[in-house]
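Peer 1: turn this into a structure:
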Amino acid sequence: MRWIAVAFLALVVALAIWLWMYGGTDVVGRWAAETQRDAQNAMARSLRALRAGEWGALAGLWGMCLAYGFVHAAGPGHGKLVIGGYGFGVRVTAARLAGLAALSSIAQALFAIVLVSIALALLGWGREQLTALADRTMAPLSYAMIAGVGIWLVSRGLRKAVRLRRAATTHDHDHGDDGVCNTCGHAHAPTVEQAANVRSWRDVVAVVAVIAIRPCTGAVFLLILTYALGLYWVGIVGVIVMGLGTAGLTAIVAAAAVGARESTLAQAASARSTALLLIGAEILAGAVIALLSFQLLLPLI
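Peer 2: Alright, predicted model coming up:
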């Protein structure tokens, strides 16, 4: 089965090279932008029909919101970058990572609802001011926070490498598969399985925060339009449905990231090799996240 793992990893690497070195990101971005514009126009038509009393358009509107969220996530964005990078660099299960993706997408939708509601009801802002806030303030802040997550993953991987190196040089003993020294009977460091099971709320908060802090432009558009038409509750439900659509695509990215990581680990010949590969994957994922975040951030400064 090793050739399957190698083929899968090669496919992931080839896709990454096409996306970031041969203009693949621009191609996907243009397609996603055109599709999003079409979806926004369709949402506006559905809202006009609702305003005219055609309540049958409600299901079509929310279906369009679901599709919009999925397509929006397919474009160049920060959510996939964080979830994919975290999934490749940290040994978390696909189910748990998919749950984290869903939580992040719903949090992003709720943040957009709270932000737009305050701006409209309390500050009297319009679409131009809200769009400027999302694109000129929240976007750079989000990318800077994502770069911070990447740097954090790199530093955490480097600290693990130092500890692993120190344990290898300080304790020159023969260890069993369970990590217990056959000479002294003590475990000098946590096993790969123990390290993989350690998760903190700090990870969850960091991933959710950097994704949620930038509201989706489509969500802002829908909320402003439904507020003006007196159908704000329709917009609130629609934005949550958008979040579900975004979560669907991000969950696919999560599964691919976990598959790529496990395919890489399948090449390890020992527990120490597995530990080294996990550390390398975390450092690599953090470096990629940081570099791409800076690439997105610099044009906005």
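Peer 1: from now on I want contacts and neighbour counts done on CA atoms only, so please keep to that.
Peer 2: Fine.
Peer 1: and for Ser104, nearest residue in space, chain neighbours not counted?
Peer 2: Spatially, and ignoring its direct neighbours in sequence, Ser104 is nearest to Val208 (4.6 Å; CA to CA, 6 or more residues apart in numbering).
Peer 1: can you list the buried residues in stretch 3-20?
Peer 2: Under the neighbour-count criterion of 16 or more other CA atoms under 10 Å, stretch 3-20 has 5-6, 8-9, 12, 19 buried.
Peer 1: then stretch 37-53?
Peer 2: Buried, per 16+ other CA under 10 Å, within stretch 37-53: 39-40, 42-44, 46-47, 49-50.
Peer 1: to the chain's geometric centre, what's the distance from it?
Peer 2: 29 Å (CA atoms, centre = their mean, to the nearest Å).
Peer 1: what's the following helix or strand after the helix or strand Ala247 falls within?
Peer 2: According to DSSP states H and E, Ala247 maps onto helix 232-265. Moving toward the C-terminus from helix 232-265, the next helix or strand (DSSP H and E) is helix 271-297.
Peer 1: about what we covered before: quick check: the residue nearest to Ser104 touching Ile106?
Peer 2: No: using CA atoms under 8 Å, Val208 makes no contact with Ile106, being 9.4 Å away.
Peer 1: another one to check against the first:
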Amino acid sequence: MRIGLLIFALAAVMALVVWLWGMGGAADLSAWASEGQRKVQNAMAGLLRALKGGEPGAFWGLMGLCFAYGFFHAAGPGHGKLIIGGYGAARRVPVLRLSALAVLSSLGQAAAAVLLVYAGVFAFGLTRQAMTGLAEDWLAPASYIAIALVGAWLALRGARKLYSIWKHRGHAHHDHDHHTDGSCGCGHKHGPSADEAAHVHSLRDALLVIGSVAIRPCTGALFLLILTWRLEIDLVGIAGAFVMGFGTASVTVIVAVLSVLMRESAFGAVAESGTALRLSALLELGAGALIAVVALSLV
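Peer 2: Next comes the predicted model:
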């Protein structure tokens, strides 16, 4: 039953990939998201004028629109979902930890927008067009390249694990039984157990994931921050940028949960430790390669 569900889930993922990048689905989804963002931006400008004029309820209306903008921004084909979903498929990460990474990545984008706007305004005297151009022409490609490097790193690590498993199997052709703790009854281990592999996670992993997403600030946040700076309501703009981050996170957290559920279904279908380790390595290799290829295509 679990194997059947796993095959169905993998087929659904492959169908989604084919639709997005093989049949123009990504362009359709991007157009829908862009139209939603444009409408929200127009409404946002009106609410900013109302807020400046002292109209009651304008602040909370603006915050609600900021959250909606973040949602529409994340609903389009974006790299936040790619790296979070791919990392969740490649590494056996607890769902709460991956969800936290998704939230921190989105808030990191908001922080990058705040830093870019106020550094641009006070240190370099950049215009709105110059800051938007910097974000789209330089920081976006840099983010995609960083994501591709993370994907290549995951793929390389998966390939090394597969080689290590193959090498240990070659050394273990003497007659003894293997146990689920990674040992073979001969007094030493030929590799980590599935439980041990599941807990090998580092701060470096988290920083790489967050940094590769956060390096590109959201253009909607730039739009809001520049307008509120001109209207001399800077704190409103900063608050709105971070609310946008939470709106973006509402989508990426869903992606994180789904990627963990799919991976756990895969591991639930194989109880034997050696098979689980091989599956872990294959998922890391495949997901890493997919992240790298898609990120490079977006550059």
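Peer 1: sorry, back to before: quick one: the residue nearest to Ser104 of structure 1 from Ala102 of structure 1, how far?
Peer 2: Separation of Val208 of structure 1 from Ala102 of structure 1 (CA to CA, to the nearest Å) stands at 10 Å.
Peer 1: what distance do you get for Arg278 of structure 2 to Ala148 of structure 2?
Peer 2: For Arg278 of structure 2, the distance to Ala148 of structure 2 - CA to CA - is 23 Å.
Peer 1: those two: which is more packed in?
Peer 2: Higher neighbour count among Arg278 of structure 2 and Ala148: Ala148, with 26 against 17, using other CA atoms under 10 Å.
Peer 1: so where does the more buried one fall, helix or strand?
Peer 2: helix 140-171.
Peer 1: chain center to the helix or strand His73 of structure 2 falls within, what's the gap?
Peer 2: Using DSSP H and E, His73 of structure 2 falls within helix 58-75. The chain centroid and the centroid of helix 58-75 of structure 2 are separated by 20 Å under CA atoms, centre = their mean.
Peer 1: quick one: residues in contact with that helix.
Peer 2: Helix 58-75 of structure 2 has contacts (CA atoms under 8 Å, 6 or more residues apart in numbering) with 29, 33-34, 36-37, 40-41, 43-44, 47-48, 50-51, 80-81, 220, 236, 240-241, 243-252.
Peer 1: mean per-residue distance, it to structure 1?
Peer 2: When structure 1 is overlaid, helix 58-75 of structure 2 sits 0.6 Å from its aligned residues on average, using mean CA distance after the TM-score superposition for structure 1.
Peer 1: past that helix, which element shows up next along the chain?
Peer 2: Once the chain leaves helix 58-75 of structure 2, the next helix or strand it forms, by DSSP H and E, is helix 79-90.
Peer 1: and the closest residue to Ala5 of structure 1 other than its chain neighbours, what does it touch?
Peer 2: The shortest distance from Ala5 of structure 1 to any non-neighbouring residue, by CA to CA, 6+ apart, is to Ser263 (4.6 Å). By CA under 8 Å, 6+ apart, Ser263 of structure 1 lies in contact with 5-6, 8-9.
Peer 1: so which strand or helix has the counterpart of the residue nearest to Ser104 of structure 1 in structure 2?
Peer 2: Using TM-score structural alignment, the partner of Val208 of structure 1 in structure 2 is Ile210. Using DSSP H and E, Ile210 of structure 2 sits in helix 203-214.
Peer 1: quick one: contacts of that helix?
Peer 2: The contact list for helix 203-214 of structure 2 (CA under 8 Å, 6+ apart) reads 79-80, 83-84, 101-102, 104-112, 143-144, 146-147, 150.
Peer 1: which bit of structure 1 covers the following helix or strand past it?
Peer 2: Toward the C-terminal end, the helix or strand that comes next after helix 203-214 of structure 2 (DSSP H and E) is helix 219-230. Aligning helix 219-230 of structure 2 against structure 1 (TM-score structural alignment) gives residues 217-228.
Peer 1: could you do stretch 95-102 of structure 2 as well?
Peer 2: Using TM-score structural alignment, the residues of structure 1 aligned to stretch 95-102 of structure 2 are 94-101.
Peer 1: burial of Ala58 of structure 2, as a residue count?
Peer 2: 19.
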